[in-house]
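# no sequence for this one, just the structure:
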């Protein structure tokens, strides 16, 4: 969120009746961004003033900045037959250019953490509600199919979700021996992952007998089941046990050495999710893993947060005592177009993450279970650990640094 965005405008309230579809209604429906309440249906003309603005939302009313921008926005809206507002006044120039040259409805998402903006052309809005924890939006895009957005941040799209879901699941699970040869029962824990995509991929591994998933927001699960059946099919696996609640508390209560693998599919480490990249959280995971057990944790973009990645690697080397590696993949709709993964193993049987001991191609039925693999294969697995030179230097420099890692990691 952009704190106190739009406070420079006087708060206006439109009290002269509901907006209609006529062009003249646009002249009456000019509301500053601090006073807009985004809706997927008809606008609420008597909107409340907001002290914060969620980046990257749009709605039926038209918002603008300054007299010239108001005029051009109105002209654009009449020509395009659509009403759009951009609720981040940090981007008036971009919005101005947008209104002049574009003839479609777009979703603009920005972030003060990434300091960049992206946009997707919108076909239609399918869902928009606020859960106990976050705002949930689903819309149909022209290029990427249906899109899931949480608190203004794109989580997945139908077109490129495979690159993330398949990699975060198979990087760890293909790197350990078939768990049945190690223990009488095998357990995998998923932290987050309410869309079900990680479950769908874990279910390809027949050696996994039970899958726990701990998701704090049940509404995310319900929305995924309604709008993303190709992801939420993971919940249909009889091995899945769903737990609604706080993952940190869930891990604290887990028996020591219970899991063969833990996969953390969390949101960006800001706000309450900050705890998910700090040492106490990793310590609870290490305690819950068996000797030689593995963790795969979402680990941001190497282009944007090398310091965060450095801190996470330092903490995990100190905590897990086994192998620690950074891998990455390409996801076009994520900031910078890439996302990273931190894979770690606890002290015990050595784990070679780079050369998978349990290749997906050799697992019976795995390649076409429920649907064909679209992104992951053994070659992609190995290539994911090939790092650009600047990242290799940053990671290598940690080996000679004997100072203790910071207890708190800042994303900024």
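Perfect, thanks for sending it. Nothing here was measured: the structure is a model prediction, and the numbers come from that model.
# could you use CA atoms for every contact and neighbour count after this?
OK.
# now do the helices in the stretch 1-150 of the chain.
Assigned by DSSP state H, counting those that start in this stretch, the helices in the stretch 1-150 of the chain fall at 25-28, 66-80, 92-101.
# so which of those gets nearest residue 203?
Nearest to residue 203 among those is helix 92-101 (43.8 Å), distances taken as C-alpha to C-alpha.
# residues contacting the spatially most central residue of the chain?
Nearest to the geometric centre of the chain sits residue 155, at 3.7 Å (C-alpha atoms, centre = their mean). Counting by C-alpha atoms under 8 Å, 6 or more residues apart in numbering, residue 155 touches 147-149, 334.
# just the element for it, please.
strand 153-157 (DSSP states H and E).
# helix or strand right after that strand?
helix 161-173.
# could you figure out how far that following helix is turned away from strand 153-157?
Between the axes of helix 161-173 and strand 153-157, defined by axes from the mean of the first three to the mean of the last three C-alpha atoms, to 10 degrees, the angle is 90 degrees.
# what's next to the top strand by length along the chain, contact-wise?
The longest strand of the chain (DSSP state E) is strand 116-130. Outside strand 116-130, the residues that touch it by C-alpha under 8 Å, 6+ apart are 39-40, 104-111, 135-143, 335.
# ok, now stretch 353-363?
Residues beyond stretch 353-363 that count as contacts (C-alpha under 8 Å, 6+ apart) turn out to be 170-178, 205-206, 323, 325, 343, 366-367, 377-378, 381-382, 385.
# try stretch 279-289
Against stretch 279-289 from outside (C-alpha under 8 Å, 6+ apart): 248, 251-252, 254-262, 275-276, 295, 315-316, 319-320, 346, 407-408.
# buried among the residues you listed? Make that a ChimeraX selection.
Only the buried entries of the contacts of stretch 279-289 go into this ChimeraX selection, using 16 or more other C-alpha atoms under 10 Å:
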select :248,251,258,259,260,261,262,275,276,295,315,316,319,320,346
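# keep only those of the contacts of stretch 279-289 that are in strands.
Per DSSP E, the subset of the contacts of stretch 279-289 in strands is 259-262, 295, 346.
# let me have these in JSON lines, extended by distance to residue 212.
Output for these, formatted as JSON lines (distance: C-alpha to C-alpha, whole Å):
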{"residue": "259", "distance to residue 212": "9"}
{"residue": "260", "distance to residue 212": "12"}
{"residue": "261", "distance to residue 212": "11"}
{"residue": "262", "distance to residue 212": "9"}
{"residue": "295", "distance to residue 212": "14"}
{"residue": "346", "distance to residue 212": "20"}
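# put this next to the first one:
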């Protein structure tokens, strides 16, 4: 992965392309019970966390992903008090959730303890919420935890890696069924939704599956330089009928760098190739 001082990301889900970042210093390299873990200090993106060879987060651009994954679903609920994050061991989504003054309880359910520990050590700007008394951590399978907490959470956010390895089950129907059961009557969910330039063949069936479980479903996207093709999507679902592209609330949220009510709405306006592909009866190929 590191050759001549450069880290090269070559993922199974984006063949024929690579992302390269110059490495200044390797801070940690090891293997957890689930995946390879690499942390390094880069020349231009600050500290970088890599799992199984795939970039998960960097100091420079993490805010665009964390803010949109959090504030889009949180602002579609009038009073989110109990929030569950599945995955997201770096702590960034938890950090953003805690900016909402309605929040009373946040549970982070992460299967890999090493991701949390490495983030606390090397990414303290993301992992700063772990000491908040409203936050608890469960090291276990997210779907199993949700089955133990039916009709409990107002918002559930799945901050997952790509659907290979330990995150594969987070893109399958039983997992989304568990989310629907664990949400309260007006609950909202957000799930990492892959890249429209590469993964329409994953995005479309996932949306169709969610439409069977939730009355309101939408796909939004975020710009982020270090994710494949510079874009990542999010699947937004609500257990009540509403327009997910329009925030229900205008809560004052401090220290935002990316999210705004206007960006919230604009994120659901898809380029024509993507909009048409998601409306087709047959699942499209991964190419636009």
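Received it, and whenever you're ready, just let me know what you need. Fair warning: this is a prediction, and the values are worked out from it, not measured in the lab.
# quick one on the thing from earlier: between the ones in strands among the contacts of stretch 279-289 of structure 1, which is nearest residue 412 of structure 1?
Using C-alpha to C-alpha, these come closest to residue 412 of structure 1 at residue 295, 24.9 Å.
# for the alignment partner in structure 2 of that closest one, what are its contacts?
Alignment note (TM-score structural alignment): residue 295 of structure 1 maps to residue 189 of structure 2. Counting by C-alpha under 8 Å, 6+ apart, residue 189 of structure 2 touches 73, 155-158, 179, 236-238.
# how close does residue 189 of structure 2 sit to residue 31 of structure 2?
With distances taken as C-alpha to C-alpha, to the nearest Å, residue 189 of structure 2 is found 31 Å from residue 31 of structure 2.
# do residue 278 of structure 2 as well
38 Å.
# quick one: the strands in structure 1?
Counting by DSSP E, the strands of structure 1 are 2-3, 52-53, 106-111, 116-130, 135-141, 145-150, 153-157, 187-192, 210-215, 240-244, 259-265, 289-298, 321-330, 338-346.
# residue range in structure 2 corresponding to the third one, please.
On the basis of TM-score structural alignment, strand 106-111 of structure 1 is assigned to residues 6-11 in structure 2.
# what is the burial count for the aligned partner of residue 49 of structure 2 in structure 1?
Mapped onto structure 1 by TM-score structural alignment, residue 49 of structure 2 lines up with residue 148. Using other C-alpha atoms under 10 Å, the number of residues around residue 148 of structure 1 comes to 23.
# what sits closest to residue 148 of structure 1 if chain neighbours are left out?
Leaving aside its sequence neighbours, residue 148 of structure 1 sits nearest to residue 138 (C-alpha to C-alpha, 6 or more residues apart in numbering; 4.8 Å).
# next one: the alignment partner in structure 2 of the one you found from residue 9 of structure 2, what distance?
Aligning on TM-score structural alignment places residue 138 of structure 1 opposite residue 39 in structure 2. Distance, residue 39 of structure 2 to residue 9 of structure 2, using C-alpha to C-alpha: 13 Å.
# could you find the counterpart of residue 211 of structure 1 in structure 2?
Looks like residue 211 of structure 1 aligns to residue 106 there (TM-score structural alignment).
# enumerate every residue touching residue 250 of structure 1.
residue 214.
# ok, residue 116 of structure 2 touching residue 94?
No - taking contacts as C-alpha atoms under 8 Å, residue 116 of structure 2 lies outside contact range of residue 94: 11.9 Å.
# which one of these two has more residues nearby?
Set residue 116 of structure 2 next to residue 94 and count neighbours by other C-alpha under 10 Å: residue 94 wins out with 27 against 21.
# which residue lines up with the more buried one in structure 1?
Using TM-score structural alignment, residue 94 of structure 2 pairs with residue 199 in structure 1.
# still on that earlier bit, and the contacts of residue 189 of structure 2, which are buried?
73, 155-158, 179, 236-238.
# in JSON lines: these, plus distance to residue 139 of structure 2.
Output for those, formatted as JSON lines (distance: C-alpha to C-alpha, whole Å):
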{"residue": "73", "distance to residue 139 of structure 2": "24"}
{"residue": "155", "distance to residue 139 of structure 2": "19"}
{"residue": "156", "distance to residue 139 of structure 2": "16"}
{"residue": "157", "distance to residue 139 of structure 2": "16"}
{"residue": "158", "distance to residue 139 of structure 2": "15"}
{"residue": "179", "distance to residue 139 of structure 2": "18"}
{"residue": "236", "distance to residue 139 of structure 2": "25"}
{"residue": "237", "distance to residue 139 of structure 2": "25"}
{"residue": "238", "distance to residue 139 of structure 2": "26"}
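# residue 278 and residue 31 of structure 2: which has the busier surroundings?
Shown here are residue 278 of structure 2 and residue 31; by other C-alpha under 10 Å, residue 278 has more neighbours (22 against 12).
# list the residues that contact the equivalent of the more buried one over in structure 1.
Aligning on TM-score structural alignment places residue 278 of structure 2 opposite residue 395 in structure 1. Counting by C-alpha under 8 Å, 6+ apart, residue 395 of structure 1 makes contact with 310, 313.
# ok, 10 Å please
306-307, 309-311, 313-314, 325-326, 387, 389 (C-alpha atoms under 10 Å, 6 or more residues apart in numbering).
# mark which of those residues are buried, thanks.
Counted by 16+ other C-alpha under 10 Å, these give 306-307, 309-311, 313-314, 325-326 as buried.
# these in helices, which ones?
Among these, the members found in helices (DSSP state H) are 306-307, 309-311, 313-314.
# what residues does the closest residue to residue 151 of structure 1 other than its chain neighbours make contact with?
Closest residue in space to residue 151 of structure 1, ignoring its immediate chain neighbours: residue 135 at 4.9 Å, by C-alpha to C-alpha, 6+ apart. By C-alpha under 10 Å, 6+ apart, the residues touching residue 135 of structure 1 are 54, 128-129, 149-153, 220.
# correct me, but residue 277 of structure 2 touches residue 199?
No - if you go by C-alpha atoms under 10 Å, residue 277 of structure 2 and residue 199 don't touch, sitting 11.1 Å apart.
# distance of the aligned partner of residue 163 of structure 2 in structure 1 from residue 355 of structure 1?
Using TM-score structural alignment, the partner of residue 163 of structure 2 in structure 1 is residue 269. Distance from residue 269 of structure 1 to residue 355 of structure 1, counting by C-alpha to C-alpha: 29 Å.
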